[in-house]
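Enquirer: I'll drop the sequence and a predicted model, then ask my questions.
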Amino acid sequence: MTTNTVTLAITGASGAPYALRLLQILVKADYDIFVLISSAAKVVFATEEEVKIPSRPEDAAAFFSERFGAREGQITVCGKEEWFSPVASGSAAPKKMVVCPCSTGTLSAISVGASDNLIERAADVVLKERGQLILVTREMPLSTIHLENMLKLSQMGATIMPASPGFYHNPQKISDLVDFVVARVLDHLGIDQTLMMRWGYHHTNDK
C-alpha cells in the first residue's frame, strides 16, 4: 500500500456534495481511496444529489470510477460488514481517514469504540494506530452529548472539522461553499489544493 492512500467514509448526515467533491479531488490527486458508504448515506445521496449508489460494492466502485475518471483499481468500495478488507486491520489500513459527512450517530459510535460496522471499525483502527482521523460533522444545534463526544475524540487525536464554510472568499455559488470545506480537509491531509484562496493571498480558482 502506498502512502497516497486514504479511507473516505460517507455517513447519513446531510452533506452529499462535500463527499462527492472530496472524492473527485482525491482521484485527481492520484490517491488510492477506500470508500465506505452507510445505508443512510445512500438515502441522502438520492435526496440531495439525485444520485443512486449501486448496492453491490463492485458496482458502486465502477460507478464512482466512471463519474470521476479514476484509473483502474483506484477506488475500492467496501461493504459495511466486509471485515476482511484492509481498512479493518491495523496491519493494512491507510493511516489517513476522513468521515465526510459524519453523522452524530457515527460520531457517538466512534467515540465509544463500538465497531459495529466497517466505518466504525475503520475509524477505531486509525485511532489505535495513531493515524489521522478527520470527522466532518454536520449538525446544528449541537447538544451536550454531541459536544462531549467531539471533545473526547479531539483528546484522542481526531480532528473535528464541522462543515461550516466561511464567506471571506466571496462565494457566488453553492459549489464555492462546498469547495471551502473540502479545501480545508485537503489542507489537513497535506494535499495541495487551489480550490479556495488563502487568507491574505490572491489566486485564480482551479475549478
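Expert: Happy to help now that I have it. Numbering: from 1, shown residues only.

Enquirer: all contacts plus neighbour counts: C-alpha atoms, from now on.
Expert: OK.

Enquirer: Let me see the ranges of the strands in the protein.
Expert: Ranges of strands in the chain, per DSSP state E, are 5-10, 32-37, 75-78, 96-102, 132-137, 159-160.

Enquirer: could those be laid out in JSON lines, adding mean neighbour count and distance to Val178?
Expert: Shown next, in JSON lines, are the strands of the chain (neighbours: other C-alpha atoms under 10 Å; distance: least, C-alpha to C-alpha, whole Å):
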{"stretch": "strand 5-10", "mean neighbour count": "25", "distance to Val178": "15"}
{"stretch": "strand 32-37", "mean neighbour count": "23", "distance to Val178": "19"}
{"stretch": "strand 75-78", "mean neighbour count": "23", "distance to Val178": "22"}
{"stretch": "strand 96-102", "mean neighbour count": "26", "distance to Val178": "12"}
{"stretch": "strand 132-137", "mean neighbour count": "24", "distance to Val178": "12"}
{"stretch": "strand 159-160", "mean neighbour count": "18", "distance to Val178": "17"}
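
Enquirer: Can I get those strands in a markdown table including distance to Ala60?
Expert: Formatted as a markdown table, those follow (distance: least, C-alpha to C-alpha, whole Å):
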| stretch | distance to Ala60 |
| --- | --- |
| strand 5-10 | 13 |
| strand 32-37 | 9 |
| strand 75-78 | 7 |
| strand 96-102 | 17 |
| strand 132-137 | 22 |
| strand 159-160 | 28 |
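
Enquirer: wait, which of these is closest to Ser175?
Expert: Proximity to Ser175 (C-alpha to C-alpha) singles out strand 96-102 among those, at 15.8 Å.

Enquirer: Show me what that closest one is packed against.
Expert: strand 5-10, helix 16-28, helix 118-128, strand 132-137 (3 or more C-alpha pairs under 8 Å, 6 or more residues apart in numbering; DSSP states H and E).

Enquirer: Let me have these in a markdown table, extended by distance to Gly190.
Expert: Below are those laid out as a markdown table (distance: least, C-alpha to C-alpha, whole Å):
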| stretch | distance to Gly190 |
| --- | --- |
| strand 5-10 | 12 |
| helix 16-28 | 12 |
| helix 118-128 | 17 |
| strand 132-137 | 11 |
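
Enquirer: for this protein, which helix is longest?
Expert: helix 174-189 (DSSP state H).

Enquirer: Check it against this one:
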Amino acid sequence: MHPYVLAVTGASAQPLAERSLELLLANGRTVHLVLSRGAHAVFRAEQGLTIPVDSKKQISFWRQRLNVNKGELICHRWNDQSASIASGSYRTKAMVIVPCSMGTVGRVNAGVAMDLIERCADVHLKEKRPLVIAPRETPFSLIHLRNLTALAEAGATIAPPTPAWYTQPRTLEDMVNFLVVRLFDGLDEDLAPLQRWSGPLR
C-alpha cells in the first residue's frame, strides 16, 4: 500500500492530528508526517508539547509518546521542499490535512506553495490523488467558503471535524475517535471500532 501524507497546520485541533497518526501507525500504515511552523507553536501553547524539529528526533518523540511500534513513520521539516513527497513521481495513497488553517486553504487554492504542506497539497491535486482537508474555523467567512468550494471543485474532499451525539460519547476521547475515524472513512479506511448510525432506537 502506498504511504499517507499527514499534514498538521496551526489551527486549534491538534489532538485530531495526534490520534490520526496513532491510528494509522497502529494499523500498520506508512505515514509521512509534516508539521507546519504554526503547528509546532500550537502544540506548545495548547498542550505544552515541544516537538523536535529534527526529523529523527521527531520520530523518536512520536514513537515514545504514542507507544506504537507498528507502521513506518517518516517526519519532514515544514520547509523541506526537496523531500520525496514534494514530487509527483513519488506515489502516495492520499494526503490528509488535519487540522487545516484558513491560511493554508487560501494558499493551496491560489497555487502558492510556500512550504512542504502546500507543495504536497498541490501535488495531490495535480496528480488527481485524494486530498482530504479538515478545516478548523468558525464561522466561515465568504472568502473561506469560496476557497473551500474552489478546492472541492479541484478534487479535494472538504471534511470539517463536525461532532455527532448519536454515538452517545461519554468522554472527549470518544468524540476525537469519532471525528478521526469519520475523516478516514472516505479513504476506505476503518481505523478503529465505531458505533455507526443504524437508525433510531426502538
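Expert: That came through fine. Keep in mind that what you see is a predicted model, and the values were worked out from it rather than measured.

Enquirer: picking up where we left off before, got a list of contacts for the longest helix of the first structure?
Expert: 17-18, 21-22, 96, 134, 161, 163-167, 171, 192-196 (C-alpha atoms under 8 Å, 6 or more residues apart in numbering).

Enquirer: The nearest residue to Leu25 of the second structure once chain neighbours are set aside: neighbour count?
Expert: Closest residue to Leu25 of the second structure apart from its sequence neighbours, by C-alpha to C-alpha, 6 or more residues apart in numbering: Gly71 at 4.5 Å. Summarising burial for Gly71 of the second structure: neighbours were counted as other C-alpha atoms under 10 Å, giving 15.

Enquirer: Equivalent analysis for Asn147 of the second structure, please.
Expert: 19.

Enquirer: contacting residues for it?
Expert: 105-106, 109.

Enquirer: before we move on, what about Pro161 of the second structure?
Expert: Counting by C-alpha under 8 Å, 6+ apart, Pro161 of the second structure has contacts 134-136, 179-180, 183.

Enquirer: Translate it into the numbering of the first structure.
Expert: Matched to the first structure by TM-score structural alignment, Pro161 of the second structure sits across from Ala163.

Enquirer: give the contact list for Gly106 of the second structure.
Expert: Applying C-alpha under 8 Å, 6+ apart, the residues near Gly106 of the second structure are 144, 147.

Enquirer: Tell me the counterpart of Phe68 of the first structure in the second structure.
Expert: Checking TM-score structural alignment: Phe68 of the first structure goes with Leu66.

Enquirer: distance of the closest residue to that match other than its chain neighbours from Ile117 of the second structure?
Expert: Spatial nearest neighbour of Leu66 of the second structure, chain neighbours left out: Glu22 (6.3 Å); criterion: C-alpha to C-alpha, 6+ apart. Distance, Glu22 of the second structure to Ile117 of the second structure, by C-alpha to C-alpha, to the nearest Å: 20 Å.

Enquirer: How about Ile74 of the second structure?
Expert: 14 Å.

Enquirer: go on, Pro139 of the second structure?
Expert: For Pro139 of the second structure relative to Ile117 of the second structure (C-alpha to C-alpha), the value is 24 Å.

Enquirer: now do Phe178 of the second structure
Expert: 25 Å.

Enquirer: next one: Leu49 of the second structure
Expert: 21 Å.

Enquirer: Ok, Ala152 of the second structure next?
Expert: 18 Å.

Enquirer: the more surrounded of these two?
Expert: Ile117 (31 against 16).

Enquirer: Please pull up the equivalent of that one in the first structure.
Expert: Checking TM-score structural alignment: Ile117 of the second structure goes with Ile119.

Enquirer: With Tyr4 of the second structure instead?
Expert: So Tyr4 of the second structure corresponds to Val6, using TM-score structural alignment.

Enquirer: Correct me if wrong: that match contacts Val99.
Expert: No - the pair Val6 of the first structure / Val99 is not scored as a contact, 10.8 Å apart, by C-alpha atoms under 8 Å.

Enquirer: so what's Thr167 of the second structure up against?
Expert: With C-alpha under 8 Å, 6+ apart, Thr167 of the second structure has these contacts: 195-197.

Enquirer: Could you rerun that using 6 Å?
Expert: Gln195 (C-alpha atoms under 6 Å, 6 or more residues apart in numbering).

Enquirer: Ok, Pro160 of the second structure next?
Expert: So Pro160 of the second structure contacts 134-135 (C-alpha under 6 Å, 6+ apart).

Enquirer: Quick check: it vs Lys93 of the second structure, distance?
Expert: With C-alpha to C-alpha as the criterion, Pro160 of the second structure and Lys93 of the second structure are 21 Å apart.

Enquirer: With Ser198 of the second structure instead?
Expert: In terms of C-alpha to C-alpha, Ser198 of the second structure sits 30 Å off from Lys93 of the second structure.

Enquirer: Which of the two has more residues huddled nearby?
Expert: Higher neighbour count among Ser198 of the second structure and Lys93: Lys93, with 15 against 7, using other C-alpha under 10 Å.

Enquirer: what's the more buried one in contact with, if anything?
Expert: 2-4.

Enquirer: Next, count neighbours for the nearest residue to it once chain neighbours are set aside.
Expert: Among residues not flanking Lys93 of the second structure along the chain, His2 sits closest, at 4.9 Å (C-alpha to C-alpha, 6+ apart). Neighbours of His2 of the second structure under the rule other C-alpha under 10 Å: 12.
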